[in-house]
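Engineer: Following is a predicted model, sequence given first.
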Amino acid sequence: MSNEHQIVILGAGYSGMMCAIRLAHRTRRRSVRITLVNPSARFTERLRLHQVAAGQELADLQIPDLLHGTGVVFKRGRATSIDPAGRTVTLDETEILHYDRLVYALGSSTDTSIVPGADDHAFTLNGPAEARRFAARLDELTDAQGAVTVCGGGLTGIEAAAEIAEGRPGLAVTLISRDVPGTMMGEKARAYLHRALERIGVQLVVGAGAAKVLPGRIELEDGRVVPSDACLWTAGVKVPTLAADAGIDTDDRGLITVDGTLRSVSHPEVHAIGDTAAIGQAWGQIHGTCQSGMPTGAYTADAIARLLQGKKVKPFRFGYFHQPVSIGRRDGVVQFTHADDTPRRTYLKGRAAVFYKETVSGSPPKMYRMSKHFNVTPQLSKGGRVTRRAVL
């Protein structure tokens, strides 16, 4: 029997990929076998899926290429069950992987079950294939001067609506949101965002969310009806039920409950990172973004390396730094934030924001390549003094 320490990482998104490559570098002189599992061999740049939805093509980043030279074993497959007692993961209901340590990085997806009709009549950005289907639908509507709705006024909805309106000016694009889009920004940044959206032709319908998605229209909670030949759904998220089904402790949203070192409180051999972990800080709970996901991956790689050496691990510390938003390809706004994601006074707009956002969006693959050779810091803030306090 092999004496290798078996580490299985489920999910090759932003956090899982960072964890795999950094962990391989940190454990290169130890007897460790790292297996990275993902349903697709192509790395998904979720930060750019709104571009795919608007009809643009992205670079073809293959996971085996990103892993080349690391020694990480890539398994293409979907985890269908976990047996914590036996420490095994089943892939596609047939292949069984054994682990000594499991990193759970399966991420989240848009939840279309919360509003009637969304599952049947709305498109999502849950992956490149879904985004391309939406783009194909837009191709059908372009000549017909169709009406497009984007439901959800968060950053994803804002970026998608702007990308579509700029790239396809013949379409009528409406962004539907309960809250004012950009409500998390400061007053000046939000005002700039709204002027930019108006300039490229995005109509805002604010104050009520969608109550029902139907062919040809969206019925709102307040009774209004918005024409819709194609609906893109970006409101609400869900996580896989794999952990909860396995008896791993989760919160009421299905997120794995973790201690200060991002280890499962019920199964310490399981580490949870990214969108699927309920991570608390002194200022509150982290919400899932690439900005927080990659640091959890890097931290967990370092934590596992230290545990294998019999060393203590300090608690994870994190603070938000910015909210970068693209407004099409030629405009943008970046709101700088406090650790708890509330806005500071400082923001960028226009070309400076475009350059900043493009740098942020393009940084993960570069970090992965550099992480093969030395430890790269994907974290802009550890939250300052407030995150040095213990989480109650």
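Structural biologist: Structure received.

Engineer: Please count neighbours and contacts with C-alpha atoms only from this point.
Structural biologist: Noted.

Engineer: From what I see, G293 and I273 are in contact.
Structural biologist: Yes. The criterion here is Cα atoms under 8 Å, and G293 meets it with I273 at 6.7 Å.

Engineer: Presented hereafter is structure B, for comparison with structure A:
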Amino acid sequence: MTATRIVVIGGGYAGVLAANRLSQRGDVDITLVNPRPMFVERIRLHQLIVGNHSATDEFASVLAETVRLVVDTAERIDADAHQVHLRSGEPLTYDYLVYSVGSTAPVPATVPGADRFAYPLGEWETARHLTGRLAETPTDAPIVVVGGGLTGIEAAGELAETGRHVTLVTDVVGPSLARGGRRSVTKRLTRLGVTLVDGAAVASVAADHVVLSDGRRLPSAATVWTAGFGVPGLAAESGLRTDRLGRLLTDETLTCIDDPSIVAAGDAASPSGVPLRMSCQLAMPLAACAADTVLARLDGATPRAINPASVGQCISVGRRAGTIQLSRFDDIAVPAHLGGRAAAAIKEAVCAGTVTFLRKEARSPGSYFWPRGGGRRRRIARAAHEAQAAR
């Protein structure tokens, strides 16, 4: 009997977990396409830039032995022909495609100079460029971090703990946190010597300074850009329908609304046009659901709708402190948090645990488990479908 051909595009947390989970069947041929020959621990890139972690692992340590790794870049999906066209080599033909290209962290074209002088911190290559820049920059030179989300907080904390003079520019510090969690983060950043400039936006970036929208000029030997996320344009460029940001539109089983042979997982998925927060925590349950959708179809069963529970947000602020923001299952922050050294230890355990989950799923496919949320996801999806039907 001919094996079912499954191609997984993207070797991040979602792609690796999905590929490993699919390997529980012996009648499938799984190929993982990734542009890099190593697995990148994206949630550790802020550690990479200061030199206390490589932020990479060998694929052999996290990927099931039966999954074939193809180091290449997917340039186009031909849904009609069921093929993925690669930058080099012959196209890959699939019966099912798992779209798990992840997210990016581009600098905005609307901010003059940002594309030339700012260093985004969302992908391994750009983090490496920033690492090189920091190596050339004296420790006492000023550093500006743009963006007060979790990535910006972690980058500012990591840099300040090494003795760097850091200014964090943002409209709001920790917008996804509750008031107490925000205070916890702000207190630790201040203790590390980070200068907080909130309620501000960057108007332009130059080689040695940034200009704020109110005209203030801040010296900056290296400007780190962490404001905002994007997604690769592969789905839209392949003629598949996407949301405003470019995430692949799917139903609640993560099946592409244009083609039932394509499922999406992770940050690049937009179920019912109401995507979940871009995060490793939610990308992995989505990956498990995407794989289970394919497995259900192979078994002739009805796939299960997504409903992953969020349990909180873990933020490191340097190596010696952090904040754990608790949340409801629907990812809304609650007025409860844990701070200090205990939070830093939990965050480190979480980071290590994500790789452990991948390795365990590689050894024992189907073992990964994540709690399901309440009924709010179903209500959101139903409202989205009703709104779409009314148009």
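Structural biologist: Arrived safely, thanks for sending. These numbers were taken from a predicted model, which means no experiment stands behind them.

Engineer: For the two chains, what TM-score is obtained?
Structural biologist: The TM-score (TM-score structural alignment, normalised by the length of the second structure) is 0.93; 380 aligned residues with a Cα RMSD of 1.7 Å.

Engineer: one step back: which neighbours do G293 and I273 of the first structure have in common?
Structural biologist: Counting by Cα atoms under 8 Å, 6 or more residues apart in numbering, the shared contacts of G293 of the first structure and I273 are S15.

Engineer: Look at those two and report which has more neighbours.
Structural biologist: When neighbours are counted by other Cα atoms under 10 Å, G293 of the first structure and I273 differ, and I273 comes out ahead with 32 against 28.

Engineer: Looking for the alignment partner of the more buried one in the second structure.
Structural biologist: I273 of the first structure maps onto A265 in the second structure, with residues paired by TM-score structural alignment.

Engineer: cool, T261 of the first structure as well?
Structural biologist: Checking TM-score structural alignment: T261 of the first structure goes with T253.

Engineer: what about its match, which helix or strand?
Structural biologist: Under the criterion DSSP states H and E, no helix or strand holds T253 of the second structure.

Engineer: show me the contacts for the closest residue to it other than its chain neighbours.
Structural biologist: If the residues on either side of it in the chain are set aside, T253 of the second structure comes closest to A305, at 4.5 Å by Cα to Cα, 6 or more residues apart in numbering. Applying Cα under 8 Å, 6+ apart to A305 of the second structure gives the contacts E252, T253, L254, C289.

Engineer: For stretch 134-141 of the second structure, buried residues please.
Structural biologist: By 16 or more other Cα atoms under 10 Å, the buried positions in stretch 134-141 of the second structure come out as L134.

Engineer: now stretch 375-386 of the first structure
Structural biologist: For stretch 375-386 of the first structure, the neighbour count (16+ other Cα under 10 Å) marks N375, P378, Q379, S381, K382, G383, V386 as buried.

Engineer: Taking the centroid of the second structure, which residue is nearest it?
Structural biologist: S279 (4.7 Å; Cα atoms, centre = their mean).

Engineer: Need the counterpart of G236 of the first structure in the second structure.
Structural biologist: Counting by TM-score structural alignment, G236 of the first structure corresponds to G228 in the second structure.

Engineer: State the distance from S100 of the second structure to L234 of the second structure.
Structural biologist: As judged by Cα to Cα, to the nearest Å, S100 of the second structure and L234 of the second structure stand 11 Å apart.
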